[in-house]
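Enquirer: missing the sequence, but the structure's below:
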């Protein structure tokens, strides 16, 4: 299994932002995307995840094996931590591993309503969904927003030991060092020319 991207051009609002992006990520490997704010990291991740169309190029990704996680926590405030995880597990036809609560420091919060959690606790709950959906390819957009150093380490340990070491793939846009043994890709060389041609028919949210 691998993720292969060839000569990819992606656009925001119909205007190309990155062009001729190519890389390959094999099973068990992560790729860290670097670049200034606004360069197109989110646009690239959304395109890779199939949430918006590419302008040109090729994305070869195992079918129905990818998931995208953005800044939003994606939790239902009226449900408890445990109920939120059961909801997502049911959506994907999986079970909630008991170990997920310890891995994300949620053991004492299992019966707490998500709406009563702090920003960091909600972020940990949102990220813990990645451990129940069973997807092999993860596209992660600034996943550690609102997390303290302890929680960042929890997430990095989960990503390394429970995902990558099990043959998973991750492409991560982040400004911090997660401590992963992963190559980095600077997107600056792929910035589209200011006069790059683009259409206005892109469905961008």
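Expert: Yes, it's here. As the structure is a computational prediction, the values presented were derived from the model and not from experiment.
Enquirer: When you work out contacts or count neighbours from here on, use the C-alpha atoms and nothing else.
Expert: Will do.
Enquirer: Quote the end-to-end distance of stretch 45-52.
Expert: Stretch 45-52 has an end-to-end distance of 10 Å (C-alpha to C-alpha, to the nearest Å).
Enquirer: Spell out the secondary structure type for the residue nearest the centre of the chain.
Expert: In the chain, the residue lying closest to the centroid (C-alpha atoms, centre = their mean) is residue 140, at 1.7 Å. Following DSSP: H, G, I helix; E, B strand; the rest coil, the label given to residue 140 is strand.
Enquirer: Any figure for the gap between it and residue 48?
Expert: Distance from residue 140 to residue 48, by C-alpha to C-alpha: 11 Å.
Enquirer: what's next to stretch 178-189, contact-wise?
Expert: With contacts defined as C-alpha atoms under 8 Å, 6 or more residues apart in numbering, stretch 178-189 is touched by 18, 29-36, 39, 41, 152-153, 156, 160.
Enquirer: From those residues, pick the one nearest residue 197.
Expert: residue 18 (11.9 Å; C-alpha to C-alpha).
Enquirer: Narrow the contacts of stretch 178-189 to those that are buried.
Expert: When burial is judged by neighbour count using 16 or more other C-alpha atoms under 10 Å, the buried members of those are 18, 29-35, 39, 41, 152-153, 156, 160.
Enquirer: CSV please, covering those residues and showing secondary structure.
Expert: Shown next, in CSV, are the buried ones among the contacts of stretch 178-189 (three-state DSSP):
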residue, secondary structure
18, strand
29, coil
30, strand
31, strand
32, strand
33, strand
34, strand
35, coil
39, coil
41, helix
152, helix
153, helix
156, helix
160, helix
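Enquirer: Tell me which two in those are the farthest apart.
Expert: Most distant of those, by C-alpha to C-alpha, are 18 and 153, 30.9 Å apart.
Enquirer: all strands for this structure, in order.
Expert: In the chain, the strands defined using DSSP state E lie at 2-12, 15-26, 30-34, 56-60, 66-69, 137-141, 169-173, 184-186.
Enquirer: can these go into JSON lines with extra columns for distance to residue 102?
Expert: JSON lines is the format used below for those (distance: least, C-alpha to C-alpha, whole Å):
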{"stretch": "strand 2-12", "distance to residue 102": "30"}
{"stretch": "strand 15-26", "distance to residue 102": "29"}
{"stretch": "strand 30-34", "distance to residue 102": "23"}
{"stretch": "strand 56-60", "distance to residue 102": "34"}
{"stretch": "strand 66-69", "distance to residue 102": "21"}
{"stretch": "strand 137-141", "distance to residue 102": "21"}
{"stretch": "strand 169-173", "distance to residue 102": "22"}
{"stretch": "strand 184-186", "distance to residue 102": "29"}
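Enquirer: Please compare the first structure with the one that follows:
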């Protein structure tokens, strides 16, 4: 069923700083957007806002399915995955325990994560994993519980070439199944995306 997300006149602040001013963008089933811009321009803040973790200064975020608006709480809890810089793993859990926890929390299916090739890591506590292994483990949540929108913050950064190709294939499969992706990136993703570059807004002038 066709799903779309529309952002209208969105303005975001971090502290007293206006990061994003009156942003307009939309994305529909099967589309991917590459989010670019200088460090500190607001890419992570935008992703966190779209995930429902932060409140915008102004503007609207509207998700629809078959042209029917989806309630915000339902959208964020049932239709969105956010994968940030921090991998959000418990250091004392083994990989197997972490997968079971995430599956229970998300209502997911652990058997769906096989493409990530984590089998040889199952008995290791997550504190002993490399940065790339932690990222693959974090990506498991994307596969075990289907969500239409993936919000990804530098998803390829800690991965080697082989695992970047693996993740790229999983992202393309998600799009082919009607999913949507918004990914903050420095380097271009290895498949076609629509670009959205964030620029710093003009300095605010008191009284204007």
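Expert: Happy to help now that I have it. These numbers come from a predicted model, not from an experiment.
Enquirer: Check the gap between the aligned partner of residue 124 of the second structure in the first structure and residue 55 of the first structure for me.
Expert: In the first structure, residue 124 of the second structure lines up with residue 112, judged by TM-score structural alignment. According to C-alpha to C-alpha, residue 112 of the first structure and residue 55 of the first structure sit 44 Å apart.
Enquirer: now swap in residue 13 of the first structure and tell me
Expert: Taken as C-alpha to C-alpha, the span from residue 13 of the first structure to residue 55 of the first structure is 11 Å.
Enquirer: okay, now residue 72 of the first structure: neighbour count?
Expert: 13 (other C-alpha atoms under 10 Å).
Enquirer: Which position in the second structure pairs with it?
Expert: Aligned partner of residue 72 of the first structure by TM-score structural alignment: residue 86.
Enquirer: just the helices in the first structure please.
Expert: 41-48, 81-91, 99-103, 119-128, 149-157 (DSSP state H).
Enquirer: Out of these, which is closest to residue 194 of the first structure?
Expert: Nearest of those (C-alpha to C-alpha): helix 41-48, 16.6 Å.
Enquirer: what's the matching range in the second structure for that closest one?
Expert: Using TM-score structural alignment, helix 41-48 of the first structure pairs with 43-50 in the second structure.
Enquirer: Give me the contact list for the matching stretch.
Expert: So stretch 43-50 of the second structure is contacted by 12, 14, 35-37, 54-56, 61, 82, 84, 151-153, 182, 184, 198 (C-alpha under 8 Å, 6+ apart).
Enquirer: Can you name the residues that contact the aligned partner of residue 166 of the second structure in the first structure?
Expert: Mapped onto the first structure by TM-score structural alignment, residue 166 of the second structure lines up with residue 154. Contacts for residue 154 of the first structure were tallied using C-alpha under 8 Å, 6+ apart; they are 103, 104, 105.
Enquirer: So the first one is in contact with residue 158, correct?
Expert: Yes. Assessed by C-alpha atoms under 8 Å, residue 103 of the first structure is found in contact with residue 158 at 6.7 Å.
Enquirer: If we go by neighbour counts, what in stretch 195-208 of the second structure is buried?
Expert: Buried residues in stretch 195-208 of the second structure (16+ other C-alpha under 10 Å): residue 198.
Enquirer: try stretch 129-145 of the second structure
Expert: Those would be 129, 132-145, for stretch 129-145 of the second structure by 16+ other C-alpha under 10 Å.
Enquirer: Identify the farthest-apart pair in those.
Expert: Across those (C-alpha to C-alpha), the longest gap, 23.0 Å, separates 129 and 145.
Enquirer: what's near enough to touch residue 80 of the first structure?
Expert: Residue 80 of the first structure sits in contact with 110, 111, 112, 113, 114, where contact means C-alpha under 8 Å, 6+ apart.
Enquirer: I meant to write residue 147 of the first structure there.
Expert: 120, 123, 124 are the contacts of residue 147 of the first structure under C-alpha under 8 Å, 6+ apart.
Enquirer: rerun that using 6 Å as the cut-off
Expert: residue 120 (C-alpha atoms under 6 Å, 6 or more residues apart in numbering).
Enquirer: again, but for residue 84 of the second structure
Expert: residue 153.
Enquirer: and if we set it to 7 Å?
Expert: Residues in contact with residue 84 of the second structure (C-alpha atoms under 7 Å, 6 or more residues apart in numbering) are 152, 153.
Enquirer: what does residue 165 of the first structure give?
Expert: residue 28.
Enquirer: can you check the one 3 residues further on too?
Expert: For residue 168 of the first structure, the set of contacting residues under the criterion of C-alpha under 7 Å, 6+ apart consists of 27, 28, 136, 137.
Enquirer: hmm, back to that, what would the helices of the first structure look like in TSV with distance to residue 167 of the first structure?
Expert: Output for those, formatted as TSV (distance: least, C-alpha to C-alpha, whole Å):
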stretch	distance to residue 167 of the first structure
helix 41-48	19
helix 81-91	20
helix 99-103	18
helix 119-128	18
helix 149-157	15
